[in-house]
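Novice: show me the folded form of this:
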Amino acid sequence: MTDTVDALLRAQAERHPDTEAVVDPAERITRRELDAATRELGAAFVASGIAKGTRVGLLMPNGVEWARTALALMRIGAVLVPLSTLLTPPELSAQLRTASVQHLIAVEEFRGHRYLDRLDADLPALSTVWTTDQITGLRPGPGTAAVSDAMSRGVRAADPMAILFTSGSSGPPKGVIHSHGNAIGAVRSGLDARCIDDRTRLYLPMPFFWVGGFGGGLLSALVAGAILVTEAVRQPDSTLRLLTAERVTLFRGWPDQAEALARHLPASGVELNLRPGSLEALLPPNLRARPGARANLFGMTESFGPYCGHPADTDMPETAWGSCGTPFDGMQVRITDPGTGEELPAGATGMIQIRGPHLMRGICRRTREDVFTPDGFYPTGDLGHLDSDGFLFYHGRCDDMFKVRGATVYPAEVEQALRTVDGVRAASVTNLPGPEGNRVGAAVVCDASLTVDVLRRAAREVLSSFKVPSVWALLPDEAAIPRGATGKVDTARLRELLQD
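Specialist: Prediction:
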């Protein structure tokens, strides 16, 4: 079983050596070339003092270079710490400190951010900072190629592979530790649901520093033998040209990313060749499913991406419409009372807990007892229910749930209802505390023709009166929704937006 990065690289290079592995607008690399390049760079890292277990931060945009550097580190047993290009200097220093990063590889500048100019001097674990230009100049020393190769073959599935940062709507980011075996197993278990195989030319706009891009993009392509097409900077016109030029067959990611591209498609003059399983906004009408018929694949950084789903090109049973599908092989899901931890029956809403071999190994600076229940489940903080057939329905976050006049409101339920209104492209909902209790607030990205009165009337058709937002913000595009460094909606800033 190819359950380490080194084994995956060797297997793909032997199976289809001349097939491309990763493509960006400036560079492309075959599987044979990727295997050779990562072996050489891995040996150079060994010569520079990086060993098995060494924690190495990587801060650069998507591209062949990110893939080559990250895979070289992981195959020699170093622990990769992907870092967001959206981080401010204090946020970057905090993550380097939390993960005890010993070496940092970073671009000097990207999209106006200069990451190294204000790096905190108080980082006791950090010994070396390399720019990407300096990495290009690293060379193996005498005998290090053999040592590096032996180190790579000595990596085991149980060894730590990466530390990924994630956070909820508030609180400091968490450094989530994944092993080679649990991460690769998680990717493999979700390939069918994401419709990725060795014939796929995959484009996924998520950055590699998040689990969606790292696991759903880079490692998914490596495990399945697919070709990954990526780019550092996304612009509608250039992205559409890239999708066409590289004959992309599958577009995965966030729905609003596809919707933004779809608005530019008619005037672009390009024709896409996407197959079912792609995000539907970019598919022709005859290939789209009925609303709610396809699963909303569901997961988190702690599970290394989706742990629940259904083939993205296949309708679920009608009783399961609107659900996230069923747990993948190897993953157990149970619903518990948020207060007592007792397991709840089918149909009851409570906290989602998960357990299985694809789950993270732990969280930086936290004990296992702090993270898992005594019987090994991870309390996700998400709310949901399982129906009698085992389909999981998501109801938002435990810390997002709030009461209005004594009745419970789940923001995710209100958001889903608003997205069914024609002309609404995205919606984010939260509570607005006040002297008379909570009010429901909604920030809605919609067509200019929609008004608050129209949205309110439509919401009343599908929601109980206490769930209908009383405070609205109509936004022109998805970029206006405030998000944190991990891409999740920043609830505190959302409340500020709605109270302006």
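
Novice: C-alpha only now, for contacts and for neighbours.
Specialist: OK.

Novice: quick one: contacts for the spatially most central residue of the chain?
Specialist: In the chain, the residue lying closest to the centroid (CA atoms, centre = their mean) is residue 212, at 2.4 Å. Counting by CA atoms under 8 Å, 6 or more residues apart in numbering, residue 212 touches 206, 253, 305.

Novice: compare with the first, here's sequence two:
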Amino acid sequence: MADRTQPRSPGAHAPRAGAPEAYAPEVPRRLDGLVAEAAALAPDRTALVCGADRITYGELDRRVTAAAALGTLLPGTGATVAVASVLHPDFAVAYYAAARAGHVAAVVNPLLREEDLLHVLTLSGARVAFVDAALYERLAGVRDRLPGLEQVVLIGDRPYEGLPALRELTATALGGHAPAETPAGPDDVACVQFTSGTTGRPKAVRLTHRNLTVNADQIALAHRLDGTSVTVNHLPTFHPMHLNSAVRAAATQVLCTGPDPAHAVAAANEHGATHLYSLPVRLARLAADPALDELGLRTVTRIASGGSGLPVAAAAQLTERFGIPVFQGYGLAETSPLTHSDDPDHPVHGSVGRPVPGTECRVVDVESRAVLPAGSVGEVQLRGPQVMRGYLGGPDGTGLEPDGWLTTGDVGRIDDEGRLFLIDRLKDVFKCDNFLVAPSEVELVLGRHPLVREAVVVDLPDEFSGAVAGALIVLDPSATADGTAEHAVADVVAFVNDRLPYYQHIRHARAVEAVPRSGNGKIQRRALREQLIGLLAAA
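Specialist: Model (predicted):
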């Protein structure tokens, strides 16, 4: 295998949509092989930084082996192990240890409340759960409704009386015998990822060792990661995408747990970071921060945004301020997750870029399902080696076509250069007087008004038009300095409607203090629709 300490060629661009290049990466055949390969290549290189803790690749690999050898927790192979994705090195240990022991890791959002936690643990059939203390306090409330959950192990630094801690268990096992080689192959399921649940209860996505290892390589290529890279992970939870790609490249990853965007800037400067990963909502907040001019990035060469769309104005402002490209990508739980990445050196703001190597993308007509030419708007479909094996619990509703195409439920268009531009979720698009309305297009105009800090558009039932646009608007504090919020909202609505065709007009709007989001920064549009309907009914 080539020496992965050397930078990858900057000319290794992803293929254009519909015409993937030949792609046969030399990747480990199993998920835990990512760690073993990095440890063999650079055992003394720092893998993870979390506060004052620094863990080398050699140490990480030893901890993974020690955790995998704890057969008393879960004898045999093939069981499901739930791992809460807290932003802590223990997550990486438990995640890879599950694969090394021949089990399946079910990645759980540590911000879930009791009922959603009960749902994902029941659906996955988890027999052991690695959780932090905060999540365990919620888990305790539904533990009696999880008869299949045999053992709970604490991860993280905060102790919890009565629970065994992963670090204590692995400390006693270090230096012992490695677990016997398990029979799991590249096409066996290694991980269960849950969908975001923005349009319903989360579904459990089955991902194979091959899905995950290939995608780790695709991401490392697309993001220009190598052994000299230092990435700052400024996300509320630990997503395997960032973990796997950094380990694949034998790069160093800094975990930034502070919620303020300025914390990520400080962490990047302290550790000489080359890449800064964050959520659109955090980057947008950074772009709007009055103290932005006082901040600087000394070593970062690229800022990456993912999870939802980053406003074009925010991307442009950060690029201008820092002189650093700000780029986006696109992916789903069903695709391990990344399928697209914009050029990290020359991004086109508003685009999620071209498909990563080996991946195809096309747009089809929503009704006829015919493949559409460049520039046409339709539903996005994907095909590639990172596409899931299917959902847990049966074949119904997998979204997979017989020839391997995955139907995403996202509406978008592909330009002549193969770049994908996302417009909206298909379930969020609605018809007013038989005209198709994409809420995101109305939100784009809303964002141009100087008094609007944030806004969400939803469909509201209408007796005559079928549905009309309604908006929840977060106003700038100056909006109500000389009058009521109602007057400011009316001015905003008039501004927007004057710039849109009638069927996109906002018919109802209310001011709110904030737009609630999920733990990963996504808008819960269904819940907001009900909120607006409730506000209108109360009025």
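
Novice: hang on, the earlier thing: okay, the contacts of residue 212 of structure 1 in a markdown table with neighbour count next?
Specialist: Formatted as a markdown table, the contacts of residue 212 of structure 1 follow (neighbours: other CA atoms under 10 Å):
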| residue | neighbour count |
| --- | --- |
| 206 | 21 |
| 253 | 17 |
| 305 | 24 |
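
Novice: circling back: how far off centre is the helix or strand containing the residue nearest to the centre of structure 1?
Specialist: Element membership of residue 212 of structure 1 [criterion: DSSP states H and E] is helix 211-213. Here the centre of helix 211-213 of structure 1 is set off from its chain's centre by 3 Å, with CA atoms, centre = their mean, to the nearest Å.

Novice: again, but for stretch 60-77 of structure 2
Specialist: Mean-position distance between stretch 60-77 of structure 2 and its chain equals 27 Å (CA atoms, centre = their mean).

Novice: how long is that stretch end to end?
Specialist: Length of stretch 60-77 of structure 2, first residue to last, CA to CA, to the nearest Å: 22 Å.

Novice: quick one: the strands in the stretch 1-150 of structure 2?
Specialist: 46-50, 53-56, 80-84, 104-108, 128-131 (DSSP state E, counting those that start in this stretch).

Novice: nearest to residue 363 of structure 2, out of those strands?
Specialist: Checking those against residue 363 of structure 2 by CA to CA gives strand 104-108 as the closest, at 30.3 Å.

Novice: corresponding residues in structure 1 for the closest one?
Specialist: Aligned by TM-score structural alignment, strand 104-108 of structure 2 falls on residues 79-83 of structure 1.

Novice: run through who's touching the matching stretch.
Specialist: Stretch 79-83 of structure 1 is contacted from outside by 52-60, 70, 73-74, 92, 99, 101, 160-165, 208-210, using CA under 8 Å, 6+ apart.

Novice: which residues touch the nearest residue to residue 232 of structure 1 once chain neighbours are set aside?
Specialist: Spatial nearest neighbour of residue 232 of structure 1, chain neighbours left out: residue 62 (4.7 Å); criterion: CA to CA, 6 or more residues apart in numbering. By CA under 8 Å, 6+ apart, residue 62 of structure 1 lies in contact with 207, 208, 230, 231, 232.

Novice: which helix or which strand is home to the fourth one?
Specialist: Here residue 231 of structure 1 is covered by no helix or strand, with elements defined by DSSP H and E.

Novice: which residues touch it?
Specialist: Contacts of residue 231 of structure 1 (CA under 8 Å, 6+ apart): 24, 25, 62, 63, 205.

Novice: between the residues you listed, which is nearest residue 177 of structure 1?
Specialist: Scanning these for proximity to residue 177 of structure 1, where the rule is CA to CA, the winner is residue 62, at 21.5 Å.

Novice: how much space between residue 475 of structure 2 and residue 528 of structure 2?
Specialist: In terms of CA to CA, residue 475 of structure 2 sits 17 Å off from residue 528 of structure 2.

Novice: swap in residue 197 of structure 2?
Specialist: For residue 197 of structure 2, the distance to residue 528 of structure 2 - CA to CA - is 14 Å.

Novice: the more surrounded of the two?
Specialist: Legend: neighbour count by other CA atoms under 10 Å for residue 197 of structure 2 and residue 528, higher for residue 528 (19 against 13).

Novice: so what's that one closest to, chain neighbours aside?
Specialist: Nearest to residue 528 of structure 2 is residue 458, by CA to CA, 6+ apart, at 7.6 Å.

Novice: quick one: what helix or strand has the one you found in it?
Specialist: Secondary structure (DSSP H and E) places residue 458 of structure 2 in strand 452-462.
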